[in-house]
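# everything below, folded, please.
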Amino acid sequence: MLEKISVDDAVRSLRPDFAALLMTAEGLANAPSDSESTDWLRIAGDGAARAEDHPHVAAWQEAYRGFGAKPKRTRPSVDALLRRAEALPAINRVVDAYNAISVEYVLPVGGEDLDGYLGPARLVRAVGDEVFDTVAGGESVVEHPEPGEVVWRDDEGVTCRRWNWRQCTRTRITESTKNALFIFERLEPYSLETLREAAGELAVRLRTITPEVRIETRLIGPGAE
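Below you'll find the model as predicted:
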């Protein structure tokens, strides 16, 4: 699975400094949020950086402008989370774990249900006719990305719009998720060492949730072996 995930050359040309650390976690036993996972959120929120002060948030805002998005209207995921740090929502144990890591490490972290995928994940610039299933006004709707927008997609359609802004409903992690993909996304000046540290800490928490979980990782981009 991991070896088939790719970043298109059109995205690499836009941001040559982009690196993604990919992690699969198989055999998860997810569950509703509990005191431990809400503590992860609380501790992350208590120590959260100010979004407007952090160079990694600024780098992501610049990347959004690079493909025509307005980062104050549709914020990069880590920017949006940091601005909600005082009241991070509890979703379920696995989502709480990776949202807390995202805030603690000032790093976009996406979580996807692997069993919802059709074909491998790849980061591309959209044509504009791709399918993106989401919810608006409490109703299920289908949207389409803007031409040139950076999106994660599979064979079925877009799994996350505007790089890391909003994921589709089809691949979101729920309490019944057994196999997950996590995507840690980095731009300079964020260090690869800190990127790997964040992934390692999420692995620790996933093993707290499910001791027998099977974890594999792969780095894509600058610094990959």
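
# switch to C-alpha atoms for all contacts and neighbour counts from now on
OK.

# name the residues that touch stretch 203-212?
27-30, 93-94, 97, 213, 215 (C-alpha atoms under 8 Å, 6 or more residues apart in numbering).

# which of those are buried?
28-30, 93-94, 97, 213, 215 (16 or more other C-alpha atoms under 10 Å).

# sequence B follows; please return its structure for comparison with A:
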Amino acid sequence: MPEQTAPETTPENFLAACSVDPSVLALRPDYRAMLLVVDGLEPGRAAGEGSAHGDESAVGEGSAAIDALVARAEEHARTLLAGSPVEELPHIAAWRDAYRAFGAKPQRTRNSLEALTRRAGTGLPRVNALTDVYNAISVLHQVPLGGEDLVAYAGPARLTRATGDEPFDTVANGEAAIEHPDPGEVVWTDDAGVTCRRWNWRQGRRTALTDTTRTAFFIMDALEPMGDTALDSAADALTDALAALGDGATVVRRRVGAA
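This is a model prediction of the structure:
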């Protein structure tokens, strides 16, 4: 099995090696991704562990900030859904078209933004501090957004079309399982296998974020009509929200895809 990303690999080097295959851009020439690596996180601060410096007040502040962010996202979803069916929201509609382009049925496998927006109307799922933050930012800025533990990566992230042989470490019927993508499916991979299926539908178990994650890798997926300014704003909002989970955390980011 390929070795995991070496500790000495810098965020800059990791991001520089990430790529989008031309076969994906042939499907959607307007596709762009904002990639962010955030180092120095302390997600346990919002899970009741206090800060690395012993500041117990940081626990309550971090947790309260996340609760407020999630509440804002839920209210934003309710406002959006009061004015339009979820499948007609502009960015969600664009992602439905993208799914059809590689053979997926958006009614059965919803892109992550649509799935979250539907759920946010009645309450977002609460998973862990990092996941709760990026789910809320996804809904607030209407952009598919995934987060993973960079230490669990084996080599750089690549968006490509699957051969169908790549392993995908997931859970099926409550049990750990290895699945394989459909041939031609758009997937994020590293050297060890698929990290996210169907562009932004389901992330794998191997690279999942936890309360012990210290270096996180985030992917924001954009199609027209979402412009670069809106994508940058979403990245800024994620960076600001993560400030509650790490004093002095550093952020490196890179846009890939369409020029």
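
# now the TM-score, please.
TM-score for the superposed chains, counting by TM-score structural alignment, normalised by the length of structure 1: 0.96, backed by 223 aligned residues with a C-alpha RMSD of 1.1 Å.

# nearest to Y105 of structure 1 among the contacts of stretch 203-212 of structure 1?
A97 (12.3 Å; C-alpha to C-alpha).

# what is the equivalent residue in structure 2 for that closest one?
Matched by TM-score structural alignment, A97 of structure 1 corresponds to V133 in structure 2.

# do the same with V142 of structure 1
By TM-score structural alignment, V142 of structure 1 lines up with I178.

# just to revisit the earlier point, from the contacts of stretch 203-212 of structure 1, which land in helices?
Counting by DSSP state H, the part of these found in helices is 93-94, 97.

# S37 of structure 1: which of those is nearest?
The closest of these, once distances to S37 of structure 1 are taken by C-alpha to C-alpha, is R93, at 5.5 Å.

# report the separation between the closest one and N30 of structure 1.
6 Å (C-alpha to C-alpha, to the nearest Å).

# which residues do the two both contact?
Joint contacts of R93 of structure 1 and N30 (C-alpha under 8 Å, 6+ apart) are 175, 209.

# residue in structure 2 matching A69 of structure 1?
Using TM-score structural alignment, A69 of structure 1 pairs with A104 in structure 2.

# for L22 of structure 1, same thing?
With TM-score structural alignment as the criterion, L22 of structure 1 matches L35.

# off-centre distance for the host helix or strand of that match?
If you go by DSSP states H and E, L35 of structure 2 is part of strand 32-39. Chain-centre distance of strand 32-39 of structure 2: 9 Å, with C-alpha atoms, centre = their mean, to the nearest Å.

# what about that strand, how far off from structure 1?
The superposed strand 32-39 of structure 2 is, by mean C-alpha distance after the TM-score superposition for structure 1, a mean 0.5 Å from where its aligned residues fall in structure 1.

# which residues are in contact with that strand?
11, 15, 150, 214-223, 231-232, 235, 249-258.

# for structure 2, what spans make up the helices?
With DSSP H as the criterion, structure 2 has helices spanning 11-17, 22-27, 57-83, 90-101, 112-120, 129-141, 228-241.

# of all those, which one is nearest P156 of structure 2?
helix 11-17 (5.7 Å).

# for the closest one, which positions count as buried?
The neighbour-count check on helix 11-17 of structure 2 (16+ other C-alpha under 10 Å) flags 11, 14-15 as buried.

# which of the helices of structure 2 sits closest to R206 of structure 2?
Minimum separation from R206 of structure 2 across those (C-alpha to C-alpha) falls at helix 129-141, 15.0 Å.

# mean per-residue distance, the closest one versus structure 1.
Looks like 0.7 Å for helix 129-141 of structure 2 (mean C-alpha distance after the TM-score superposition for structure 1).

# follow-up on the earlier one: quick one: the residue lying closest to the match of V142 of structure 1 once chain neighbours are set aside and E148 of structure 2, what's the gap?
The shortest distance from I178 of structure 2 to any non-neighbouring residue, by C-alpha to C-alpha, 6 or more residues apart in numbering, is to D169 (4.8 Å). Here the criterion is C-alpha to C-alpha. By it, D169 of structure 2 lies 13 Å from E148 of structure 2.

# what about these two, which has more around it?
Per other C-alpha atoms under 10 Å, whichever of D169 of structure 2 and E148 has more neighbours is E148, with 26 against 21.

# what does the more buried one correspond to in structure 1?
E148 of structure 2 maps onto E112 in structure 1, by TM-score structural alignment.

# quick check: that match vs A203 of structure 1, distance?
When E112 of structure 1 is compared with A203 of structure 1 (using C-alpha to C-alpha), they lie 15 Å apart.

# what's the equivalent of S176 of structure 1 over in structure 2 in contact with, if anything?
Matched to structure 2 by TM-score structural alignment, S176 of structure 1 sits across from T212. Taking C-alpha under 8 Å, 6+ apart as the criterion, T212 of structure 2 is in contact with 42-44.

# next one: H141 of structure 2
Counting by C-alpha under 8 Å, 6+ apart, H141 of structure 2 has contacts 230, 234.
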